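> Mind looking at a prediction? Sequence and model below.
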Amino acid sequence: MGVLLGGALTEGPGWQWAFYINLPVGLLLLVALPALVPARAPQAARLDVPGALLVTGGTAALIYGLVKAGDAGWADASTLLPLAGAVVAYTAFAAVERASRAPLMDLRILTRRPVVAGVFLMLIATALLIACFFLGSVYLQHIRSYSPLKTGLVFLPVAVATGVGAHLGSRLVGRIGSRPMAVVSMAMAAAGIIPLTRLSETGSVYAGLLPGLVIASFGLGAVFVTATTTALAMVAHREAGLASGVVNTFHEVGGSIGVAVVSTVAASGFERGSVSGFNDAFTVCAVAAAGSAAVALALVPRGKPQATGIPHAH
């Protein structure tokens, strides 16, 4: 729904409404949560306010710096200062958590191999998927002169393929294991992106761009489920909530990294209206996907994750 609604809003009242639309949705959830979610507190817990502020501020600074990198360049002060601020905030957060009696986060979770594997898979999969959406959208609108709404319609099969890949991945990961699932799915993503490195300014979008995006998104959808399932089902039940939070944080960071990197690589193509920059950016994505498949072969633990009662959803 998002790609279609985003195209309709951009073509209609303006791209700013892609952000405004979140306000009534958020307010509706704020009202609905107390009525629908039971208020269960098995034990009293203190909120680690300094830790919460530091990790939230650090993550916000990191994402802002990465977004600015794609716009202003990696050497610009508007990029470097937020990134440096993120490093300072994360360093202070680690110190606060070690000293706190009731830390927001047990930093030892980052030494758990399943969590590290889940974080890696989520980071790369999100970076690749958002990068492909971003590049494909700009290519269609600036090179092929598609309207925002028509671009959203073109991306509907890609969105469906992501969901189908996630659904199939959720059924297979418990049968064949996390490692084979991660490697095969990431290799499929690389195979789908490779044809996109030869895009042209002419020819059929439905024969040139769309098949590769569908194959890549199908594989990445399966990677999303593999990432969350590995991180949650292969750690102790009491650590599953924290593992989920860590993995989903890197989901947000991954999207920012993906856009920052490919927009930097493809910048020349954006400026000249040339397709060469897009081909270079898709080449980076293909290499990253293939390399991640090799890393997953060594990093992702062996074994078949068992259900924990916690939904392995993204």
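That came in fine, so what should we check first? Residues are numbered from 1 along each chain as shown.
> From now on I want contacts and neighbour counts done on CA atoms only, so please keep to that.
Noted.
> Now do the same for Ser274: helix, strand or coil?
coil (DSSP: H, G, I helix; E, B strand; the rest coil).
> For the stretch 51-200 of the chain, just list every one of the helices.
Listed from the start of the chain, the stretch 51-200 of the chain has helices (DSSP state H, counting those that start in this stretch) covering 77-99, 113-138, 148-154, 156-176, 178-193.
> Which of these sits closest to Trp17?
If you check each of these against Trp17 by Cα to Cα, helix 148-154 wins as the nearest, at 13.3 Å.
> which strands and helices sit next to the closest one?
Contact here means 3 or more Cα pairs under 8 Å, 6 or more residues apart in numbering; DSSP states H and E; on that basis helix 148-154 packs against helix 2-11.
> So what touches the helix or strand that the helix it packs on is followed by?
Toward the C-terminal end, the helix or strand that comes next after helix 2-11 (DSSP states H and E) is helix 17-20. The contact list for helix 17-20 (Cα atoms under 8 Å, 6 or more residues apart in numbering) reads Gly6, Leu9, Thr10.
> Which element is encountered next along the chain beyond helix 17-20?
Following helix 17-20 in sequence order, the next helix or strand is helix 22-36 (DSSP H and E).
> distance between that following helix and the chain's centre?
Relative to its chain's centre, helix 22-36 lies at 24 Å (Cα atoms, centre = their mean, to the nearest Å).
> Over to stretch 151-164?
Computed by Cα atoms, centre = their mean, the separation of stretch 151-164 from the middle of its chain amounts to 16 Å.
> How about residues contacting it?
1, 3-8, 137, 140-141, 210, 213-215, 217-222.
> residues contacting the most centrally placed residue in the chain?
Most central in the chain under Cα atoms, centre = their mean is Thr126, positioned 2.5 Å from the mean C-alpha point. Applying Cα under 8 Å, 6+ apart to Thr126 gives the contacts Leu220, Phe224, His251, Glu252, Gly254, Gly255, Gly258.
> quick one: it and Ala45, what's the gap?
33 Å (Cα to Cα, to the nearest Å).
> And His167, by the same measure?
His167 sits 36 Å away from Ala45 when distances are taken as Cα to Cα.
> the more surrounded of those two?
Per other Cα atoms under 10 Å, whichever of His167 and Ala45 has more neighbours is His167, with 16 against 8.
> Nearest residue to that one in space, ignoring adjacent ones along the chain?
Spatial nearest neighbour of His167, excluding adjacent residues (Cα to Cα, 6 or more residues apart in numbering): Ala222 at 7.4 Å.
> name the helices or strands packed onto the helix or strand containing the one you found?
Assigned by DSSP H and E, Ala222 belongs to helix 210-233. Judged by 3+ Cα pairs under 8 Å, 6+ apart, helix 210-233 is in contact with helix 113-138, helix 156-176, helix 178-193, helix 240-265.
> let's see it at 6 Å
Applying 3 or more Cα pairs under 6 Å, 6 or more residues apart in numbering; DSSP states H and E, one finds that helix 210-233 contacts helix 113-138, helix 156-176, helix 178-193.
> putting a second one here so we can go through both:
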Amino acid sequence: MTTTVERPYGSIGAQAGGGVDSRRWLALAIIAVAQLMIVLDASIVNIAMPKAQADLHISVADRQWIVTAYTLAFGGLLLLGGRIADFIGRKRAFVGGLLGFATASAIGGLAPDASFLFAARALQGAFAAVLAPAALSLITVTFTETRERARAFGVYGAIAGGGAALGLILGGVLTEYTSWRWCLLVNVPIALLTAAAALPIVGESRAEGKARYDIPGTLTVTAGLVSLVYGFTKAAEDGWSSAVTLGFLAAAAALLVGFVIVEARSAAPLLPLRVIWERNRGASFLSSLLIGGGLFAMFLFLTFYFQVSLGYSALRTGFAFLPFSAGIIVSAGLASQLMPRTGPKVPMVAGTVLTVVGLFTLTQIGLDTSYVSHVLPGELLMSIGLGLIFVPMSSLALIGVEPHDAGVASALVNATQQVGGSLGTALLNTVFATAVTNYVIDHGASPQSTAQAQISGYTTAFVWGAVLILLALATIVVLVRAGKDEVPAQAGAVHAG
């Protein structure tokens, strides 16, 4: 493992004479805007998906690529992005990530067809994978005093938790009163202005030592995940037993096994296997992967239920999701208070149980059911449950980790959630499409039957989403052994999709 030493270049955390530069809080504001843009992008695009699908004539099987192209690139490249930021300079990576994100957003906003949109979303994810770890590292090196660093990460966490709610409303407003395209184009001025503000204010720092990047590991894991998602997509079109579907799934398995072999033999692995073998940390990463699958899919299918089945406007859809964001923020605060008393396992078990109950509650929706009686209870149960999970999950990832592995371990929580979201969305979209097809075959293709088939697809997907969360619950119950005295003092930022 390469030993790295921090070398600041004009760092604004402290001046040469020993005084503290007040611009560090302005730098935090700039970094927070970039983080807000990344968080906003996910929720804004979710609200815009039905309009984008209709406008670009995207099939039901392929619509999940609007989500998975981004999350696959983001999650698959996040660890590499962190290493790039460390070695080329965090400020340079931060500014470059912003400019790249702006370019990708412009391509997506102007996309003439589905392929351009999918490519733009993947490019957004790739630049976000550089931008996000650069932002976190800049906070760490800018705020060197413990209490100030805690306050800075508190601001960062609040942006991560509350930004999604703002994105829901902004996405609704832009889609309703302008076009779904502005849900992507809005990133362009934000990113460019933030990059311009960062140049004179944010200080530079990087890690010394030879820059070594695990390109073989990056290629094998990315190709394996893309092949897996594509296999799920082909299953929706051709069936699970088709040669094409089985071919992609077999290729995915071979590539992912190859990734493990590459990491075991690499001198500078993208993912040091020692980080995931410890049972508590392994439980954190595996449960994050499974919960990400259920969470991202829930957003996808509820969005289409609101707008397609119930006829909600995009703006009304945004407001319909607000209780979900509020519940996560409140319960995450509760989890932070509980952990020192109970350890991580108790809130995580309680949270997964509430999330499963919430998903099963959503299986009762119909064409004539009320939002207040059938959707809101499920949303609140899920949001409270997820808030109880996310905080201890982030802490669990850092239990017993060596200092030089702490960055990888922390980033893995976000990376696994993004990858899990990719795989879960693709898999459950196939489950949805299969359920819809089977319902129409059994009941005919009348308008009423077709509408009811959509409901059958949603509820079937929610059941399988609950199965993913149940697997996460089993993982936590069996593997988590950490007590309250083993939990690190500072948890990572809360991620809500």
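In hand now; what should we look at? For clarity, every value in this text was computed on a predicted model and none was experimentally measured.
> Just give the TM-score of the two.
After superposition, the two chains reach a TM-score (TM-score structural alignment, normalised by the length of the first structure) of 0.84; 314 aligned residues with a Cα RMSD of 3.1 Å.
> Which position in the first structure pairs with Pro8 of the second structure?
Aligning on TM-score structural alignment leaves Pro8 of the second structure without a counterpart in the first structure.
> Tell me, how many residues neighbour Pro8 of the second structure?
Neighbours of Pro8 of the second structure under the rule other Cα under 10 Å: 18.
> was I right about it contacting Ser205?
Yes: checked against Cα atoms under 6 Å, the pair Pro8 of the second structure and Ser205 is within contact range at 4.1 Å.
> ok so, going back, for the contacts of Thr126 of the first structure, pick the one with the most neighbours.
Counting neighbours by other Cα under 10 Å, Leu220 comes out on top of the contacts of Thr126 of the first structure with 33 neighbours.
> Quick one: map it onto the second structure.
Matched by TM-score structural alignment, Leu220 of the first structure corresponds to Leu386 in the second structure.
> gap between the residue nearest to its match when sequence neighbours are not counted and Pro323 of the second structure?
Nearest residue to Leu386 of the second structure, sequence neighbours excluded (Cα to Cα, 6+ apart): Gly351, at 5.8 Å. Going from Gly351 of the second structure to Pro323 of the second structure by Cα to Cα gives 17 Å.
> Just want to know which of these two has more residues nearby.
Counted by other Cα under 10 Å, Gly351 of the second structure and Pro323 do not tie: Gly351 has more neighbours, with 25 against 16.
> Map Ala332 of the second structure onto the first structure.
Looks like Ala332 of the second structure aligns to Ala166 there (TM-score structural alignment).
> Now Phe304 of the second structure: closest residue in space that isn't a chain neighbour?
The shortest distance from Phe304 of the second structure to any non-neighbouring residue, by Cα to Cα, 6+ apart, is to Pro50 (6.4 Å).
> Just say helix, strand or coil for the one you found.
Pro50 of the second structure carries the three-state label helix when classified by three-state DSSP.
> and it, how many neighbours does it have?
21.
> and Phe285 of the second structure, how many neighbours?
By other Cα under 10 Å, the residues close to Phe285 of the second structure number 27.
> Would you mind stating the distance between the alignment partner in the first structure of it and Arg238 of the first structure?
Counting by TM-score structural alignment, Phe285 of the second structure lines up with Val119 in the first structure. Counting by Cα to Cα, the gap from Val119 of the first structure to Arg238 of the first structure is 18 Å.
> The corresponding residue of the second structure for Ser100 of the first structure: what's its closest spatial neighbour, skipping adjacent residues?
Taking TM-score structural alignment, Ser100 of the first structure has Ser266 as its aligned residue in the second structure. Closest residue to Ser266 of the second structure apart from its sequence neighbours, by Cα to Cα, 6+ apart: Asp214 at 7.6 Å.
> re the thing from before, and the contacts of stretch 151-164 of the first structure, which are buried?
3-8, 137, 140, 210, 213-215, 217-222 (16 or more other Cα atoms under 10 Å).
> Report the separation between Arg121 of the second structure and Phe321 of the second structure.
Arg121 of the second structure is 23 Å from Phe321 of the second structure, where distance means Cα to Cα.
> For the two, work out which one has more neighbours and name it.
Looking at Arg121 of the second structure and Phe321 with other Cα under 10 Å, you find the greater number of neighbours at Arg121, namely 28 against 24.
> per the alignment, that one corresponds to what in the first structure?
Per TM-score structural alignment, Arg121 of the second structure is not aligned with anything.
> With adjacent residues omitted, what lies nearest to Arg121 of the second structure?
By the measure of Cα to Cα, 6+ apart, the closest residue to Arg121 of the second structure outside its immediate chain neighbours is Tyr70, 4.8 Å from it.
> Identify the residues contacting the strand or helix carrying the one you found?
Assigned by DSSP H and E, Tyr70 of the second structure belongs to helix 65-88. The contact list for helix 65-88 of the second structure (Cα atoms under 6 Å, 6 or more residues apart in numbering) reads 93, 118, 121-122, 125-126, 129-130, 133-134, 206-207, 211, 222, 415, 418-419, 422.
> returning to what we had before: compare the helices and strands packed on helix 210-233 of the first structure and report which one is nearest to Ala266 of the first structure.
helix 113-138 (8.4 Å).
> so how much does that closest one differ from the second structure once superposed?
With mean Cα distance after the TM-score superposition for the first structure, helix 113-138 of the first structure departs from the second structure by a mean of 1.6 Å once superposed.
> What residues does the residue mapped onto Gly420 of the second structure from the first structure make contact with?
Using TM-score structural alignment as the criterion, the counterpart of Gly420 of the second structure in the first structure is Gly254. By Cα under 6 Å, 6+ apart, the residues touching Gly254 of the first structure are Leu123, Thr126, Ala127.
> please redo it, this time with the cut-off set to 10 Å
Shown in contact with Gly254 of the first structure (Cα atoms under 10 Å, 6 or more residues apart in numbering): 63, 66, 119-131, 248, 260.
> repeat for Ala461 of the second structure
Applying Cα under 10 Å, 6+ apart to Ala461 of the second structure gives the contacts 294, 297-298, 301, 359, 363, 424-425, 427-433, 435, 455, 467.
> Give me the buried subset of those residues.
294, 297-298, 301, 359, 363, 424-425, 427-433, 435, 455, 467.
> on that earlier part again, in contact with the counterpart of the residue nearest to Ser266 of the second structure in the first structure, which residues?
Matched across to the first structure, Asp214 of the second structure falls on Asp48, judged by TM-score structural alignment. Contact analysis of Asp48 of the first structure by Cα under 10 Å, 6+ apart lists Val96, Glu97, Ser100, Arg101, Ala102, Pro103, Leu104, Met105.
> Done for today, thanks.
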